[in-house]
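1. Build me a structure from this.
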Amino acid sequence: MNPIDRRRTRANPARPRALYVAAALIALTVAGCTAPTQSAPQVSSAAAASLDAAIDGPQRSQPARARDVYRHPEQTLQFFDLAPTQTVLEIAPGGGWYTDILAPWLHDSGHLYEAEYLGPTGAPDAEERATDIAYRHKLAAAPAIYGNVVVGTLQAGTFSGFDADGRFDHVLTFRNIHNWIKDGQLDANLRAFYRALKPGGELGVEEHRASPGTSLQQMIDTGYVTEAFVIEHAQAAGFVLAGRSEINANPRDTKDYPHGVWSLPPTYAGGDADRARYAAIGESDRMTLKFVKR
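-> Take a look at the predicted model:
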């Protein structure tokens, strides 16, 4: 966006006051387009209480709870403007870290859909297949919690297993953008998210954050992506940036590790090498962005 023209002009006493008011309103509107860092919006006490109950529920394992200090699920979901009455689509749930929160929270009054991600081959590799099988077994084993969850797939911008056209209040994705860049599917997926949302619906993105100026190849190699890259591609898909938050920032993350972001917990790709150092850093520095479909 071009910066606001701040050159001073001599006031014309004869100019109608309404023109000054209009100019001021335009300036405020343009300034608002810069989407400054935002805190989580206020939510109703009942919605907040039900979210707290979902986060504290027995369906969440102790290892999952231990990651709350890095992932801030309550603040993140509130920043994304979620409510328990909405229809939500989560992309690439993995083992279901966020599913364990979203499923009970949306169970009674909302709807939760999950799209497992299929890469360029159209089929998961052995590790992904094992994760997907374990995920579906978990859902099937606790129907009182997960019985309403609808599971489908996403490949190259195409959803399977459910109708995705204009039906969702929110599409959410957590730490997946780097995979789609590597697979050449980012733009197709973003366009699919835009089509899947209702007018006014929101896309919530959390992603490992690279330093400005990081090259595309470095993003692929390290798993860290610049905010500018994500925003540019989301806007190209039709989205408008609605806000950004530092909820999931980590200033201890220097982003210069031999195994990229996977050096850090929970992956520890380097094994025991410098493990104590990485544990002290914690999980990655992450951008948290929300976009709206106009």
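2. Every contact and neighbour count from this point should use C-alpha atoms.
-> OK.
3. Could you pull up the residues touching the residue found closest to Thr288 once you drop the neighbours it is linked to in the chain?
-> Counting by Cα to Cα, 6 or more residues apart in numbering, Thr288 lies nearest to Glu206, which is 4.6 Å off, once chain neighbours are set aside. Shown in contact with Glu206 (Cα atoms under 8 Å, 6 or more residues apart in numbering): 173-175, 286-289.
4. Name the nearest of the residues you listed relative to Leu25.
-> Leu289 (25.7 Å; Cα to Cα).
5. which SSE is the closest one in?
-> strand 286-292 (DSSP states H and E).
6. neighbouring contacts of that strand?
-> Contacts of strand 286-292 (Cα under 8 Å, 6+ apart): 76, 80, 200-209, 227, 234, 239-250.
7. Tell me where this protein has helices.
-> 17-32, 45-55, 62-66, 68-71, 73-79, 99-106, 126-141, 143-146, 177-183, 186-196, 216-222, 227-236, 275-281 (DSSP state H).
8. Which neighbouring elements make contact with the first one?
-> Read that as helix 17-32. Taking 3 or more Cα pairs under 8 Å, 6 or more residues apart in numbering; DSSP states H and E as contact, there are no helices or strands that helix 17-32 lies on.
9. Now show me the structure for the sequence below, then we'll compare the two:
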Amino acid sequence: MKKVSLAFVLSAVLFSPLSNANDNLDAIQLAVEHSSRSADNVQRDQYRHPAETLHFFELTPNSTVVEISPGGGWYTEILAPLLAAHGKLYAAHFPSNSTSEYYNTHRAAFVEKLAANPIYNRVVLTEFAVNNEQEIAPAGSADIVLTFRNLHNWYSQNGDAALLAAYKQFYTALKPGGVLGVVEHSLPAAQKDSDWVKSGYVPEELAIKLAEQAGFVLEAKSDINANPKDTADYEHGVWTLPPSFRLKQQDRAKYVAIGESNRMTLKFRKPVTQ
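-> You can find the predicted model right below:
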């Protein structure tokens, strides 16, 4: 693709009668290449395929997006420049009144990140926790809700009930016809009867079933983030693999060769008619 500015591509997408899905993909790719991204995060594109993933979830530069539990802001670094001119980004981070030191430390680091660069000036910081009464975004306002590798955290809190409650919050925030995009570490079907809850992996069948119970319709799956080298049978779960390397230097070359986890990539739709 010819090197042009993100602003130029955004204008083409928004104002040209010929704009199409390829224009949106070009805009996403330019956001992926944005100079504000950290070098360490860019190195992980080979495992996370951000341009293809966001395109699959139907992002456009004028989408209203809710990013759930953005952590350190890996995807925020891409979403913020993409949506800065004509879209809207809600970052639903840990609650500000949490008693968890982990939550408070990571939220504070994220707030500091947002304040450090004007590319984040229009990001709206909200809060998310399972059964939290605060809005992640105004009800019925979002075109897209995104969650990356979070389902296992919620499921470990209270099983089906916790994950179902999270899905219901996403459903409330979305417009009719809106998209829920889910990326999660995928448990092999052969291991569904094992003690998997603390492994970091989630059965795809379960992720889909609970989303459907919340009212969503599964529209499509993608192998964009699949990794057949991942056997998902490690003593320290998914955190054995990069980037966590729970075993530190032990067998590090082996886990580097495997790469990041095998992930399901699911696109759900909130029905237009109830």
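10. Superposing both, give me the TM-score.
-> Scored against TM-score structural alignment, normalised by the length of structure 2, the superposed chains reach a TM-score of 0.86; 250 aligned residues with a Cα RMSD of 1.9 Å.
11. about what we covered before: which of the helices of structure 1 sits closest to Gly152 of structure 1?
-> The nearest among these, by Cα to Cα, is helix 126-141 at 10.9 Å.
12. That closest one: average distance to aligned residues in structure 2?
-> Compared with structure 2 after fitting, helix 126-141 of structure 1 has a mean deviation of 1.5 Å; criterion: mean Cα distance after the TM-score superposition for structure 1.
13. Run the angle between that helix and helix 99-106 for me.
-> 30 degrees (axes from the mean of the first three to the mean of the last three Cα atoms, to 10 degrees).
14. Provide a list of residues in contact with the nearest residue to Gly122 of structure 1 once chain neighbours are set aside.
-> Closest residue in space to Gly122 of structure 1, ignoring its immediate chain neighbours: Gln155 at 6.6 Å, by Cα to Cα, 6+ apart. Contacts for Gln155 of structure 1 (Cα under 8 Å, 6+ apart) come out as 117-120, 122, 185, 189.
15. let's go with 10 Å and repeat that
-> Under the criterion of Cα atoms under 10 Å, 6 or more residues apart in numbering, the contact list for Gln155 of structure 1 reads 115-123, 185, 188-189, 192.
16. Trace stretch 52-63 of structure 1 over to structure 2 and give me the residue numbers.
-> Using TM-score structural alignment, stretch 52-63 of structure 1 lines up with residues 29-40 of structure 2.
17. neighbouring contacts of that stretch?
-> 1, 3-7, 9-10, 23-28, 42, 45, 49-52, 54-55, 61, 73-83, 117-119.
18. repeat that with 6 Å
-> The contact list for stretch 29-40 of structure 2 (Cα atoms under 6 Å, 6 or more residues apart in numbering) reads 6, 51, 77-78, 81-82.
19. swap in stretch 87-103 of structure 2?
-> So stretch 87-103 of structure 2 is contacted by 61-69, 123-128, 136 (Cα under 6 Å, 6+ apart).
20. quick one: buried residues of stretch 228-243 of structure 1?
-> Residues of stretch 228-243 of structure 1 classed as buried: 229-231, 234-235, 237-243 (neighbour count, 16 or more other Cα atoms under 10 Å).
21. that older thread, the contacts of Gln155 of structure 1 in strands, which ones?
-> The members of the contacts of Gln155 of structure 1 that map onto strands under DSSP state E are 115-117.
22. Neighbour-wise, which one of the residues you listed leads?
-> Using other Cα atoms under 10 Å as the neighbour criterion, Tyr117 leads these with 24 neighbours.
23. List the contacts of the residue mapped onto His86 of structure 2 from structure 1.
-> With TM-score structural alignment as the criterion, the equivalent of His86 of structure 2 in structure 1 is Ser109. Ser109 of structure 1 makes contacts with Thr85, as judged by Cα under 6 Å, 6+ apart.
24. same thing but 8 Å
-> By Cα under 8 Å, 6+ apart, the neighbours of Ser109 of structure 1 are 84-86.
25. now do Pro265 of structure 1
-> Contacts of Pro265 of structure 1 by Cα under 8 Å, 6+ apart are 278-279, 282-283.
26. ok, so of those, who is nearest Ala269 of structure 1?
-> Tyr278 (10.5 Å).
27. any idea how far that closest one lies from Asp52 of structure 1?
-> 29 Å (Cα to Cα, to the nearest Å).
28. between these two, which one's more packed in?
-> Tyr278 (21 against 15).
29. Give the aligned equivalent of the more buried one in structure 2.
-> Using TM-score structural alignment, Tyr278 of structure 1 lines up with Tyr255 in structure 2.
30. so what's its match closest to, chain neighbours aside?
-> Leu241 (5.5 Å).
31. I'd guessed the one you found sits against Ser261; true?
-> Yes - the pair Leu241 of structure 2 / Ser261 is scored as a contact, 6.9 Å apart, by Cα atoms under 8 Å.
32. So for the two, which residue has more residues nearby?
-> Comparing Leu241 of structure 2 with Ser261 by other Cα under 10 Å, the one with more neighbours is Ser261, at 28 against 24.
33. Mind checking which residue lies nearest the centre of structure 2?
-> The geometric centre of structure 2, computed from its C-alpha atoms, lies nearest to Phe148 (Cα atoms, centre = their mean), at 2.9 Å.
34. Trace that one over to structure 1, please.
-> When structure 1 is aligned by TM-score structural alignment, Phe148 of structure 2 is paired with Phe174.
35. Go ahead and confirm its match touches Asn248.
-> No - if you go by Cα under 8 Å, Phe174 of structure 1 and Asn248 don't touch, sitting 11.3 Å apart.
36. which residues are in contact with both of these two?
-> Taking Cα under 8 Å, 6+ apart as the criterion, Phe174 of structure 1 and Asn248 do not both touch any residue.
37. Next up, the contacts around the spatially closest residue to Glu207 of structure 1 that is not a sequence neighbour.
-> Excluding its sequence neighbours, the residue lying closest to Glu207 of structure 1 (Cα to Cα, 6+ apart) is Arg175, at 4.3 Å. Applying Cα under 8 Å, 6+ apart, we find Arg175 of structure 1 in contact with 205-208.
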